[in-house]
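Engineer: structure for this input, please:
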Amino acid sequence: MKIVLAIDSFKGCASSQELSAWIEEGIKEVYQEAVVQACYIADGGEGMLSAIMQNIPGKIMTCSVHDPLMQPIDAQYGILEDEKTAVIEMAQVAGLPLVPYEKRNPLITTTFGVGELVKDAMKHGCRTFIVGIGGSATNDAALGMMQALGYRFFDKEGHELGFGGEILEKVHRIDESHVDKELKACEFIVACDVDNVMYGPRGSAHIYAGQKGADAVMIERLDAGMKHFTEVLKHKLDKDVAHNAGSGAAGGMGGGMQAFLNAKLRSGIEIILDQIGFDAHLKDATLVITGEGRIDKQSLMGKVLSGVSKRCVSAGVPLIALGGGIADEHEEHEGVDALFSIMRYPMSLEEAMEKTRAEKLVKQSTKEIFRLIKLIKNSAS
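Structural biologist: You can find the predicted model right below:
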């Protein structure tokens, strides 16, 4: 029996690596002879760097950069074994957890640190970049990132602009004279799992800025600023990206990277599954186990569960999903053969997310699933 594990982290509770180890222990208690292959998974947000680097040979690099409030921090990125491909996780330098709750304000937070990571990787010879843009604290349409890479932005009076989403409404001229010429030769693949556009009711500000500290007035200002900036992009760079699916991801990061870097936006989970050679793991697999902290209707809309289920259906391999909880709305399995919650009795969210308890629940649930599989298998024989 060959079991492939491709489970996402239970956010705030356990990593993909920890969950995989717990599940393997549960399997081996019932099927000691089972072959278990763990593929560490993430969907493009927090944990993407770790997931890829745990599966693919390469090295982790550390460099000094700036956080969303332009405070110095040390951050990591990966260089794969080809020594030309860098893996950058935006959350490392522009993630929401880096900003204290009382200081969250997308008018001033910047993506500058993301550009610094790219710049450092270019110095080490990288020309292909896989960039996960989930979990951001920003709404600056990648302006900060571009500033770190040498772009300069000016208002109507010719004054150079500072940082943050507040400058969107002021950009009048774009200066590329200080941009490294090698940047044009770089390829950017962006892990993006939403289809929001840059402005409007489904735009970056209206959908996400509230989570990043914006009040109603700020949201309207950011939305108007984003609309103005997309017009500047259209007229100054001849790039019309405002209504591209995913252009509004991470506060307009998707659209900004398309306009300045000709970035390609792809599903985060699809990028990771391709990078780790997931399809090869499915050969001769008896079963795949996937899952995430909460399984709901969003789980099958571009997240880990969605990506894994499509690959399993194509390969004809059964798929079981484990979740901390399963929403009532999730009635259709859509490529998942069975869904199981690890919860065994009523408890608060805080209790469920306590790591020792979660470990016990995951192992118990895994053992019960494989006891049933063993019973059915023995009955059939």
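
Engineer: only C-alpha atoms from now on, for both contacts and neighbour counts.
Structural biologist: OK.

Engineer: which stretches of the protein form strands?
Structural biologist: If DSSP state E is used as the criterion, the strands of the chain fall at 2-7, 35-38, 58-66, 72-80, 85-89, 128-132, 152-154, 173-175, 187-191, 264-266, 287-295, 319-326, 338-341.

Engineer: most tightly surrounded among the ones you listed?
Structural biologist: strand 85-89 (a mean of 27; mean count of other CA atoms under 10 Å).

Engineer: what angle do that one and strand 128-132 make?
Structural biologist: Interaxial angle, strand 85-89 versus strand 128-132 (axes from the mean of the first three to the mean of the last three CA atoms, to 10 degrees): 20 degrees.

Engineer: and strand 85-89, what does it pack onto?
Structural biologist: helix 48-55, strand 72-80, helix 112-123, strand 128-132 (3 or more CA pairs under 8 Å, 6 or more residues apart in numbering; DSSP states H and E).

Engineer: what distance separates it from the centre of its chain?
Structural biologist: Strand 85-89 sits 12 Å away from the centroid of its parent chain (CA atoms, centre = their mean, to the nearest Å).

Engineer: what of stretch 335-355?
Structural biologist: 23 Å.

Engineer: residues contacting it, please?
Structural biologist: For stretch 335-355, the surrounding residues in contact (CA atoms under 8 Å, 6 or more residues apart in numbering) are 12-14, 309-310, 312-313, 318-326, 333, 357-358, 361-362, 364-365.

Engineer: another sequence for comparison is provided below:
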Amino acid sequence: MTESLRVLVAPDSLKGTLTAIEAADAITAGIVDVVPAARIARMPFADGGEGTVDAVIAAGAAARVDRVAGPLGEPVDARWALLGDTAVVEMAAASGIGLVPQTRANALAADTFGTGALLLRAVAAGARRIVLGVGGSATTDGGLGALRALGARAYDGDGEEVRGGGAVLHRIRRIDVAPARAALDGVEIVLCSDVANPFAGPGGAAEVFAPQKGADADGVAALDAGLRSWAQVLDATCGSDLATAGWGGSGGGIAGGLQVAVGATAADGVEVVADALGLDAAIAASDLVVVAEGSLDEQSLLGKAPVGIARHARAAGAPCIAVAGRIAASRDALLAAGIADATSAVEAAGGVDLALAEPARWLRAATVALLERNPGLLHGARD
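Structural biologist: Now for the predicted structure:
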């Protein structure tokens, strides 16, 4: 091995155990254990959902905190990031499931007003492009709250303004989206999600995700009926076909609502983050790429961060290896995805409980084991 080995460490978070930054620390320590003189570049990563703000701040973005309404109207301090004229906002910071108890009332009442308020704060700060991660929401309001925060107004059959969460969607008969469109004039909204569920109906936002937010069977039925009715209003106003379209169910339907009402676009979160962080340039300057996440499994193979990074590494001719909390995908499947070898903290510790008790220690040990069994990757200076 040589002193010139250049390693890019680009982990996602190991949810529930280590942040992406903490994972990068553990992996870096493991690399130094084996190759003390390695030149290591750290790029904590995310797939457009939770952790994306932290990733871009670690890459040099300015951290911002604004107090906005939480999913049930209580004030919350929501953190977001500004990098040049691009803002990165996580729906979970303002309208997230972690901000409320999981009860049926919350599932029906929670709204996205705070997320819309963060979009306005980003515009006021000079953002002309806003990347919105729509994972981890507590809401099923079809984006009504966010649109109201942006200036849109929804009305019932008597002309009274409608406010609230998913429980009120069925009352809406008309919406004026012009103020929201004016507030975002000249601003690109990019939605990041790995969810392709429809807005409503079978497999839609309410049926699939509302039970995770505390809704019982009656609550799910009410929310789905509300989304269907809301979709009809949006369709009539915006000339769309929202309810059964094969997209839009992310974030309790905020993805569909914002796409139809204000022209937001959906994008692969990994690719958006890769572009924002300069992933390709970092890979070009590296001899080896190390990725990580909590569980390397079948979901990972559908395009989660480690596999997305591995795809970029393979295109650049750089070898990519992975450490994880646990591994459920086959080695052949990982190899086909561009990951040359992988091991886990569970393997290094000899059991799940031990790995969970000291995740950083065993992720570091897994890194050491992976490098030691792949000495051919440690000579650096790839062509």
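
Engineer: picking up where we left off before, switch the strands of the first structure over to CSV; also include distance to Ala51 of the first structure.
Structural biologist: Shown next, in CSV, are the strands of the first structure (distance: least, CA to CA, whole Å):
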stretch, distance to Ala51 of the first structure
strand 2-7, 10
strand 35-38, 11
strand 58-66, 12
strand 72-80, 11
strand 85-89, 11
strand 128-132, 12
strand 152-154, 34
strand 173-175, 37
strand 187-191, 13
strand 264-266, 17
strand 287-295, 14
strand 319-326, 19
strand 338-341, 23
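
Engineer: make CSV out of the helices and strands packed on strand 85-89 of the first structure and add distance to Ile3 of the first structure.
Structural biologist: Below are those laid out as CSV (distance: least, CA to CA, whole Å):
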stretch, distance to Ile3 of the first structure
helix 48-55, 17
strand 72-80, 27
helix 112-123, 36
strand 128-132, 28
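
Engineer: which one is Gly48 of the second structure nearest to, not counting chain neighbours?
Structural biologist: Spatial nearest neighbour of Gly48 of the second structure, excluding adjacent residues (CA to CA, 6 or more residues apart in numbering): Gly269 at 4.2 Å.

Engineer: thought that neighbour was touching Val190?
Structural biologist: No - between Gly269 of the second structure and Val190 there is no contact under CA atoms under 8 Å: 9.3 Å.

Engineer: now for Asp268 of the second structure, how many residues are close by?
Structural biologist: For Asp268 of the second structure, the neighbour count with other CA atoms under 10 Å is 19.

Engineer: that older thread, list the contacts of the residue nearest to Gly48 of the second structure.
Structural biologist: Gly269 of the second structure neighbours (CA under 8 Å, 6+ apart): 47-49, 133, 191-194.

Engineer: list the contacts of Thr115 of the second structure.
Structural biologist: 91, 94-95, 146.

Engineer: again with Glu271 of the second structure
Structural biologist: Applying CA under 8 Å, 6+ apart, we find Glu271 of the second structure in contact with Gly308.

Engineer: show me how far stretch 322-331 of the first structure is from its chain's centre.
Structural biologist: That offset, for stretch 322-331 of the first structure, works out to 21 Å (CA atoms, centre = their mean).

Engineer: and the contacts of that stretch?
Structural biologist: 10, 289-297, 339-343, 352.

Engineer: repeat that with 7 Å
Structural biologist: 290-297, 339-343 (CA atoms under 7 Å, 6 or more residues apart in numbering).

Engineer: what ranges do the helices span in the stretch 151-300 of the second structure?
Structural biologist: 178-183, 205-209, 217-238, 254-262, 269-277, 279-284, 298-301 (DSSP state H, counting those that start in this stretch).

Engineer: out of those, flag the one nearest Arg129 of the second structure.
Structural biologist: helix 269-277 (11.3 Å; CA to CA).

Engineer: buried residues in the closest one?
Structural biologist: Residues 269-274, 276-277 are the ones in helix 269-277 of the second structure that count as buried (16 or more other CA atoms under 10 Å).

Engineer: now, among those residues, which is nearest to Pro375 of the second structure?
Structural biologist: Minimum distance to Pro375 of the second structure across the buried residues of helix 269-277 of the second structure is 28.2 Å, recorded for Ala274 (CA to CA).

Engineer: re earlier: can I get the contacts of stretch 322-331 of the first structure in CSV including distance to Asp240 of the first structure?
Structural biologist: Converted to CSV, these look like this (distance: CA to CA, whole Å):
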residue, distance to Asp240 of the first structure
Thr290, 38
Gly291, 37
Glu292, 36
Gly293, 37
Arg294, 37
Ile295, 36
Asp296, 34
Lys297, 32
Leu339, 42
Phe340, 45
Ser341, 45
Ile342, 46
Met343, 48
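
Engineer: quick one: the nearest residue to Arg127 of the first structure once chain neighbours are set aside from Gly165 of the first structure, how far?
Structural biologist: The shortest distance from Arg127 of the first structure to any non-neighbouring residue, by CA to CA, 6+ apart, is to Cys186 (4.6 Å). Using CA to CA, to the nearest Å, we find Cys186 of the first structure at a distance of 26 Å from Gly165 of the first structure.
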